[in-house]
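Engineer: with the input below, show me the fold.
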Amino acid sequence: MRKRTPLTLHIPAHSLTCCLYHLLANPDEVHKLKAELRTTIPNVTKLSVAHFDDLLYLGAMIQEAVRLHPGVMARQVRISPEVPIVYENPGTQKQYVVPSGTVTSMSPLDTHMHPAAFGDDAYMFRPQRWIDEPTLREYFIGFSRGARNCLG
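Structural biologist: Sure, this is the predicted structure:
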């Protein structure tokens, strides 16, 4: 009988594998990352964890890889216990009301691939979007959101 590996070990491996794939498939992105590494960390012998805080493009690449390939695909359930949720369809101007106490859910891919949030190129690997539009972070649920957010 084969020993099972815990799921928690597969999630980072999956995200890293997908990130590596996108780097290999997009040589221009690799050149941008190398340029950032050269300018931010000129002396690799004196490397510290603090250097990684300054790697804006590396952070954007990781964010983009997790956006396109979230580790956990479970639907994220939410309930508004006291206040109804009001949604207005911008295309039709029709208004929908979800009564309080109603269970709703969404998956990371539903949100991460939505063109209204991430543009018409939502299915493309484009790390620069995170630098050009810092407000995209409010749509990112790769590690859940709120009280259920992944701490690690």
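
Engineer: only C-alpha atoms for contact and neighbour calcs from this point on.
Structural biologist: Will do.

Engineer: the helices in this protein, which residues?
Structural biologist: Counting by DSSP state H, one finds helices in the chain at the ranges 7-25, 27-40, 50-53, 56-68, 108-112, 115-118, 128-132.

Engineer: buried deepest among the ones you listed, which one?
Structural biologist: Across those, the average number of neighbours (mean count of other C-alpha atoms under 10 Å) peaks for helix 56-68, which reaches a mean of 20.

Engineer: could you also give me the structure for this second sequence? I'd like to compare it with the first:
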Amino acid sequence: MRVFDGVPALQAAVGTHLGYSEWHTVTQEQIDTFAEATGDHQWIHVDPEKAAQGPFGTTIAHGFLTLSLVPMLAWQVYAVEGIAMGINYGANRLRFPSTVPAGSRVRAGVELLAVEPSGQGFQAVTRVTVEREGGDKPACVVEMVSVIVPAA
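Structural biologist: Modelled structure (predicted):
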């Protein structure tokens, strides 16, 4: 994990790749729990028997489940000391170029695109690429926008 000593150190890293998270296995249980939480029970996610006959040969994670892993994975890549809090502000771009079959391992690579003054703190923009082990395309690519509030 890369640890930055305050916002100025983070700003100095703009334009660099910050590293990769650990691998995370996306289980069928996690997919089912996400389906319960969101009400998205489409068979390609939650019916292993039917999904075995479908286009992917197995169940796949919801795209938004993959996206929801981004904070957990990104926190493994970098941290900023001397801040009161970081807040998810939104996303500029989001794509799901490939699927995540149940049982797949994924990890995130993080590139720091910008750190600009904004409101009560700073707005940081990262490009997070979630890759699937053995996959030829990313599972998710998103520009995440966060607000970083320095400690008083």
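
Engineer: got a TM-score for the two of them?
Structural biologist: The TM-score (TM-score structural alignment, normalised by the length of the first structure) is 0.30; 82 aligned residues with a C-alpha RMSD of 5.4 Å.

Engineer: contacting residues around residue 93 of the second structure?
Structural biologist: Shown in contact with residue 93 of the second structure (C-alpha atoms under 8 Å, 6 or more residues apart in numbering): 141, 142, 143, 144.

Engineer: again, but for residue 110 of the second structure
Structural biologist: Residue 110 of the second structure makes contact with 17, 18, 19, 20, 74, 77, 126, 127, 128, 129, according to C-alpha under 8 Å, 6+ apart.

Engineer: from residue 10 of the second structure, how far out is the second one?
Structural biologist: Think residue 18 of the second structure. Distance of residue 18 of the second structure to residue 10 of the second structure, computed by C-alpha to C-alpha, to the nearest Å: 10 Å.

Engineer: circling back: out of the contacts of residue 93 of the second structure, name the ones that lie in strands.
Structural biologist: Among these, DSSP state E puts 141, 142, 143, 144 in strands.

Engineer: thinking again about what came up before, export the helices of the first structure as TSV, with columns for distance to residue 79 of the first structure.
Structural biologist: Formatted as TSV, the helices of the first structure follow (distance: least, C-alpha to C-alpha, whole Å):
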stretch	distance to residue 79 of the first structure
helix 7-25	27
helix 27-40	40
helix 50-53	35
helix 56-68	24
helix 108-112	17
helix 115-118	23
helix 128-132	29
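
Engineer: closest one to residue 88 of the first structure among those helices?
Structural biologist: The closest of the helices of the first structure to residue 88 of the first structure is helix 115-118. By C-alpha to C-alpha, the value is 14.1 Å.

Engineer: which elements pack onto the closest one?
Structural biologist: For helix 115-118 of the first structure, there is no helix or strand it packs on, judged by 3 or more C-alpha pairs under 8 Å, 6 or more residues apart in numbering; DSSP states H and E.

Engineer: and residue 67 of the second structure, that's in a helix?
Structural biologist: Yes. Per DSSP: H, G, I helix; E, B strand; the rest coil, residue 67 of the second structure lies within a helix segment.

Engineer: test my guess that it contacts residue 138.
Structural biologist: No. Using C-alpha atoms under 8 Å, residue 67 of the second structure makes no contact with residue 138, being 12.0 Å away.

Engineer: who touches both of those two?
Structural biologist: The overlap between the contact sets of residue 67 of the second structure and residue 138 (C-alpha under 8 Å, 6+ apart) is empty.

Engineer: pretty sure residue 123 of the second structure is in a strand, no?
Structural biologist: Yes. Under three-state DSSP, residue 123 of the second structure sits within a strand.

Engineer: so how far is residue 115 of the second structure from it?
Structural biologist: From residue 123 of the second structure to residue 115 of the second structure the distance is 6 Å (C-alpha to C-alpha).

Engineer: skipping adjacent residues, who's closest to residue 77 of the first structure in space?
Structural biologist: Spatially, and ignoring its direct neighbours in sequence, residue 77 of the first structure is nearest to residue 105 (4.3 Å; C-alpha to C-alpha, 6 or more residues apart in numbering).
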